[in-house]
Structure formats: structure tokens, C-alpha cells
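J.: missing the sequence, but the structure's below:
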């Protein structure tokens, strides 16, 4: 866009130059007719140049006359007049009305005073140049701005007869170039063995279709990658792009959405047209829920929905008349429950590949991948790191490795060690330490007993996760934090959930036992146990009063209902049962702490003294847990 500014600047400078008469930056001093007659009579004027079109006269003063005091302000040495050796510059300028009268007066003055002043005439060429510039400049500016806007609308390309304003219905998909783009292969995808097998087979379909079609089978038309955020769905698609020797079109679901009507459907048609021309090919649509949301659920106005039109076109292209089986569609989403049923059916997305959070072994493999570029001080125990990160996704583990490297660099180390990784886990889960946060001694004591209550109850209950570390150093928004080693379970029983809830209520129970007062520090604890109790009653059917019933809708369609799936009487029963479960575990925690009040006090005092205590300190106070199991993970409980 800078060429527009250059043209405008040149036009302005050109106008200044031509309108200046004798110099680019200089305008002669304006004087009156009487002053001019006086200068002529005194013999100071060398030449008068009359410009007959602009009704002005340029006055040139003799060199010796410039030494006079009256002309000092226009003298070359002391003024801004650009005097040169080969060019005469006018010192004064006179504006007149009738040219004939002005000319007669000047000639009479010259004759009467017997002077040698020369009188000349000029057509004033700068007048018509300035007029042309004044008339043409607005038109040039308008044309320049129009061209600039058209180039901007075309994304800077300016091609295609006006750019993207005429190509707005074209697909925005990026065609993967294996020579230029960074290649990711299946070796870069750790874990996800089942998902990798599925997508590897899709690549094989396109490389060697006869192997599968010879027996009468058909190549799948699509595969949907479903899973929580950060589990590697997009990475898996990148690996497919790197492994497949076929054209790979990549774009996001939001790329179809535009403010203009019909653009989304047009882009879908153009995308599949390009893919069919290069078939066999793969199309990858990331975050497909942007256009694949169930139709007719949120259109209360009755107006035309552009997103639904886009989805309808996508459905037609994937499985309609004239579709091409040599184009496979990969899509990724973490909201499969809200997708339209027509999109999920076989024949469109034949396969749904669930990409779950990694388990212990998969986390170890992910650590191996992300530790490759990191310079470590020693051979790290990957099993230990995997145990410290339960519930972490692949993206979280990548963040742990990066944060550990940053922490080591911040400390001036030349390599990353084990402690840096532990600090990185603490930093990601709990936030940054705030050792300078102002906390009164009374508040600190309350926090210490609160955290000691959690540690005590969890240590003495069989199904609660045992403590690894507890601190009263503020982190993020929490005033204290405790790290636990939970058992990774696939199913959870009633007594396990109740023990976890009792341990969570141990903080508030400790405040009640020691001070007979409670505080707002248990906010996150109450939020956690309320959700757990509500899930027990309304989702998992673990309540005797309501029985084996659930109000959970896995299809996600309940979001659009205006009424609850149960009566008001049932709602009252649910509220009562949730309250009884929570209060029962609260009283249970109080009873456990009253029976171990001396140990609770000892632990809290030690916490006040050291600020951070570990599992070994609890073993000294309580002894070893009689129901100790092999610990395979770390969990954290925060008090807001």
C-alpha cells in the first residue's frame, strides 16, 4: 500500500514546485503598488516580470541594492531565498487588478525617474499546471483508493478480475505440500495406537485401493476423530498428511462461515470440486462442530440459517448423487454430542475414532517424544514423570516439558533436571507461587489446619488418594494446595466416591474442630463435592432413594429443552439427597479429625514451620497406611 502514499506525496510536492514560480520552498515577499513605485524611483529594481494570467508581477532587485537596509529581509545571505549562481530569484511580488493601468503606471515611473528597469511579460505556465493538478488529483486519489481496497479484499493478490470480491465463494483450504511444509509422521504421534491403526488404514486405502476393493469392499468416505482438547486429533491428521502420498486439503470449520449468504455452501462445493480433480485425495476439516451442529435446534426466528445451508451442502457432497469415492474426509471435534445425526451416519463418517486422554504407558511415550529436543542433565525416569501427570493430555505434557526448560533457563542451569519437571507440574496445575502475598498470622494458621485436615482424612481413609505434598505457599488464586496420588480407575464405586468427598470436606471440618468456626476458604471444596454428589444422584444412579435412574442425556439434545426431565417433587428429593450426602461426609470428616486431633495439630504446626511437607512427614506422624497400594498418578486439590 505504500506506493499510494508515494504518489500522493509526489503530487503535493509537484503542486508546491510549480506554484512556487522560482523555487520549490520559496515564495517572494508580497508588497504594494506604492512600495514598488518607490523601489523603482530609487533605482533598486533590475527587472519586473508581469504574469498576465495570474495578475501578479515578480520584482527582481539589483545586487548592489540588496545591501540597503530596506531589503535586508530578502537578502540572500540572511534569508531563506535559494540564491544560485545561474538563476535569478525574484525578491518581491505584487498583485494588481487591471494589467493595462498597472503597466502604464510602472512605465511612467521609469520614465519620470530616468531608470533602466527592464519590463517583461510571461504567460505564467504554472497557472495551467496547477489547474490541471487541482482537477486531476482528486480523480487519481479516488482511483488509487479503489485499487487499494480491491487489493485488500483479495488478500493482497489482486488477481482474478478484482480479487476476492469475485472469488469469495472459493474454498480457503490449504493444500499440503510435502516438499515445503513441515512433515509429521506417525512416529511423531506417541500413544494413540488404536487411532493410529485406523488412520493408517485410511492412508493404505488411497495408496492401494485394489487390495480392499478386490473382495467387494468399498473405501470409507470419512472418519471422525473425537476426543477431549489436546489429545492429538489435529496432530494425527498432520501425520496422515505427512504419510499419505496424495493431495491433502486442510481447513477449519469456521473457514466456511462468512457474513454473505450462500458463501459457505459455495466454498464446500469448490472444496470438493478441487479434491475430485486431484483424486485420490484427503480433506481434513478441523473443529467441524462450527458447521456440523444439529439443525433446527437453535433457529427460533424462523429465518434462513447460513450455517444450516453449509451443512446441507456438506451432507450432499459427502453422500449424494454424483459423489466420488476417491475423496476421503477426515474431521476432528471435541463436541461430538452436538453434531447433526445425518452427518454422523454411516456412509458419511463411516468411522468414529475416539482419541482419549493417554494412560500411564502412553504418557511415558509422549514424554519420550517431547524430551527429544530438550537438553537434560541426567537420564530421567519417564515412569516417574508419567505417574506425576494423571489426566494430562498430550498438549499438557508438551507444556510440562517446555515449562521445565524455561524454569531451568530462569535458574541459570545448563541442563534440565528432575526437579525442574516437578516444578513445572506444580506451576501448570497450581499456578505461579506468590510468596510475597500478604497473609496475617491468623489466616496462615487457618490455612495450615485446613490443609492438614485434607491430608489427615485422606491418609486415614482407604479409598481416598494418599498425599504426596502439601503447602501453604499461595499459588495462583489458591491460598494452599495439596498433591495426591490417586489410583487410575476405569469405574468408580460408591464407597470410593464417598471417601473422596469426605477427604475433600476435611479442610472445612478441621476448621470446625480446631476453631469452631468456618471460613470461605473451602469454596473449591464445596464446588467439587456438590458436583460429585449431584452426579451420584442424577447421573450414575448411586442413590437408594431415587434408585437406578439417570437424567443424563449423552446426545446433548437436553440443552435445547425448556423443562427439566423430572417433576418438582423429584427435584426436591434430589436436592435433599445431595445435601444429605454432603453433610454426612462432613460429619464423618469431623469425627475422624476429633479422634486424631493431636496428630492434626502436630501436622499443622509442622506445616506452619516448614510451609511445605511431604509424604515422609505424614508417615512419621501417622505411620504407614495399612491399605497402601501402588500409586500411579498425581492429583491436586486447590482451595480458592
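T.: Received, thanks. Fair warning: this is a prediction, and the values are worked out from it, not measured in the lab.
J.: use CA for all of it now, contacts and neighbours both
T.: Noted.
J.: OK, contacts around the residue lying closest to residue 382 once chain neighbours are set aside?
T.: Leaving aside its sequence neighbours, residue 382 sits nearest to residue 364 (CA to CA, 6 or more residues apart in numbering; 5.6 Å). Neighbour list for residue 364: 382-383, 385-386 [criterion: CA atoms under 8 Å, 6 or more residues apart in numbering].
J.: second structure for comparison follows:
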């Protein structure tokens, strides 16, 4: 109760001060928040904070401009294409992009180079998004192979489904909490169609599909994939009116574009909740069936690509496209050395 009283007193005093400015005083009051939904209505009335400007994450052009500002005092090699980096950093804000170039500069220094090359920037992007590499982690060959098939499954769906985001990179090098990952060539979509969402769900599930088709059994590696796929499917049903059985109604409310303001499901009957679950499950099952069929259809190419990925550890989107089309990569490096066994514990 005491905390609420202080909050009310602070709010009232702020309103008094704002109302006390005369029209002749050249004073502009600015404020920023990530939670406009919890502001008191009195603050948003005309004459107070009555003009709201949403500062969203920058688009691809904005990211390139921000990168150019932070790159002014950085020794960039001519091979560094800031436009390509901007296209592959969707969702990053200014602080992320500044951190990315700082990490790239540190990477170049650690490698003994006087200039930042494209490889430094790509490594920095991966470090910012996924965490540092864990090359000291001893990975069994069987686990590395499962990871390779899992990531090639994701990449196959991303490259072949008509509305999916194409592949930017895939790797079996552990990073952060991931044993490997496939990075899509993200774009700034303003409007996403139902076919595009269905392809996104299928891409998320294609890693598990590849595991099941190739090995006949499944692992725990798809936990995050299921969360992503289920989240998309549920939003299709409850927020975006894409379920024929539920209809064109919103069963979630709240603003999800601000920190901490994710949508919440509205109260609904048990029958409606059951229908929502059935519709979500139907979207998931249909997408998984598409992913399984895709892997089965291109299984020989999947096997070939996995062998190259295990040997090279990382493939760019262009290299993956070449392999998927039946091409070969020049100067294939030798297989990586077997990891050292863990040191015995002291007696």
C-alpha cells in the first residue's frame, strides 16, 4: 500500500509540473518506455504525453547506415560488404550492431590481422547471436553425425520450400547451448502469409524429420524447434485468424512488440480451448508430414551433404546450394582430427 501511495504522489507531482508550464516557455518534455500499456491514462491525455513515437528495430537500410557509422574508425578490408551484413542481421538494434563490429575488431586482432575481413564479421555475428564457439567440448562422432543430419534437414526445407527464408549458414560447431545450427538468410517482412508461416513451421520441424527418416529414432535435440513451431502455430490460430474452425477472431490480447508485453490468451470455454489445441496440433502434424516427405525425396543428396558438412564443419548458404544442386566444392579440407579424450581426474 505504501508503494502505491508513493507512486500516486509521484505521478500527481509530475502532472502538476507538466501542467505548470506556460505556453510561452520553450520546454519540451520527452520520455521513453518499453511498456506503454502500463502507463497511467492521465499521462497520455492531450497536453501531456499526447504524441507517441514508436522506435522499432531498424530495417535493412537503417542497419546498413548504423553499421557505416560504427565502421568509420574501424580498419575494414575492402572485402567487407556492410550491405550483406545488414541483410543478415534482421532484428538487431544499434547496440547489437556496434557490439558486432567491436567483436569483429577483437577477432581480427586475435588472429594477428591489421584489418577486419568478412570472416571476422560473420564470426562476430554468430558470437553475438549464439554465443562463443565451444571447440573444447568433446563431441562423440555419433552425436556429431546426428547434429549434421538435423541441421541439413533444416537447411533442406529452408532451401526448397517456396516461401521459406533461404540458408545463410549451417554448422556442426557447438556454440552457446547449441550443438549446431542453421542460420536463415533473414529478411524484414512486414506481412507474412499463411503459406509462409506453414513453411516456417515445416523448417523448424525438418531437423527432427531428418533424424527420424535416417536413424529411425529421435533425440532430445529438437526441444527449441518444437517451441518455435508450436508458438507459430498457436499464434496462427489465436491471433491471426488463420484457423477455419476458430474463425476470424482474436483469442489473445496485449501488445507483443514491447519488452515484457507479450500477448495473453483471453478467457475461453473448455470446448474452445480444446478446439485451439486440435487446430495447433493439426498445423504441426501437417508441417511435419511435409518435412518428412521432403527429406525422403532428397535423401541421397542429404547423405552427400552431411558427409561434406562433417568434414568442413561449416557451410555457407552458397556452398549448400551448390551441393544441393549436385555440384562439388573445390579444395575439400581433410577430416578434422579426432577430439582428445578428457583428461583423467586426479587421484
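T.: Thanks, I have the structure now. Note that this is a predicted model, so its numbers are computed, not measured.
J.: and which of the contacts of residue 364 of the first structure is nearest residue 574 of the first structure?
T.: residue 386 (38.9 Å; CA to CA).
J.: what helix or strand is that closest one located in?
T.: helix 382-387 (DSSP states H and E).
J.: give me the distance from that helix to the chain's centre.
T.: Computed by CA atoms, centre = their mean, to the nearest Å, the chain-centroid distance of helix 382-387 of the first structure equals 31 Å.
J.: got the buried residues for it?
T.: 382, 385-387 (16 or more other CA atoms under 10 Å).
J.: what is that helix packed up against?
T.: In terms of contacts (3 or more CA pairs under 8 Å, 6 or more residues apart in numbering; DSSP states H and E), helix 382-387 of the first structure is packed against helix 360-370.
J.: tell me the mean distance between the helix it packs on and the second structure once they are aligned.
T.: Averaged over the aligned pairs, helix 360-370 of the first structure sits 1.1 Å from the second structure after superposition, using mean CA distance after the TM-score superposition for the first structure.
J.: which residue range of the second structure does that helix align onto?
T.: Aligned by TM-score structural alignment, helix 360-370 of the first structure corresponds to residues 60-70 of the second structure.
J.: which parts of the matching stretch are buried?
T.: Buried-residue list, stretch 60-70 of the second structure, by 16+ other CA under 10 Å: 60, 63-67, 70.
J.: which SS class is residue 444 of the first structure?
T.: helix (DSSP: H, G, I helix; E, B strand; the rest coil).
J.: counterpart of it over in the second structure?
T.: So, by TM-score structural alignment, residue 444 of the first structure is matched to residue 144.
J.: and for its match, nearest residue in space, chain neighbours not counted?
T.: Closest to residue 144 of the second structure by CA to CA, 6+ apart is residue 172, at 6.8 Å.
J.: quick one: what's aligned to that neighbour in the first structure?
T.: Match for residue 172 of the second structure (TM-score structural alignment): residue 472.
J.: thought its match was touching residue 481?
T.: Yes - the pair residue 472 of the first structure / residue 481 is scored as a contact, 6.5 Å apart, by CA atoms under 8 Å.
J.: state the distance from residue 136 of the second structure to residue 175 of the second structure.
T.: Using CA to CA, to the nearest Å, residue 136 of the second structure is found at 11 Å from residue 175 of the second structure.
J.: ok, residue 297 of the second structure next?
T.: 31 Å.
J.: which one of those two has more residues nearby?
T.: Neighbour totals were compared for residue 297 of the second structure and residue 175, and residue 175 leads with 20 against 11 (other CA atoms under 10 Å).
J.: how far away is the more buried one from residue 320 of the second structure?
T.: Distance from residue 175 of the second structure to residue 320 of the second structure, by CA to CA: 20 Å.
J.: check residue 203 of the second structure too.
T.: Residue 203 of the second structure is 16 Å from residue 320 of the second structure, by CA to CA.
J.: just residue 251 of the second structure next, same as before
T.: With CA to CA as the criterion, residue 251 of the second structure and residue 320 of the second structure are 41 Å apart.
J.: quick one: which of those two has more around it?
T.: Set residue 251 of the second structure next to residue 320 and count neighbours by other CA under 10 Å: residue 320 wins out with 26 against 21.
J.: how about that one, secondary structure?
T.: Assignment for residue 320 of the second structure (three-state DSSP): helix.
J.: please name the nearest non-neighbouring residue to the corresponding residue of the first structure for it.
T.: Residue pairing (TM-score structural alignment): residue 320 of the second structure is matched to residue 618 of the first structure. Sequence neighbours aside, residue 603 is the residue nearest to residue 618 of the first structure in space, at 7.5 Å (criterion: CA to CA, 6+ apart).
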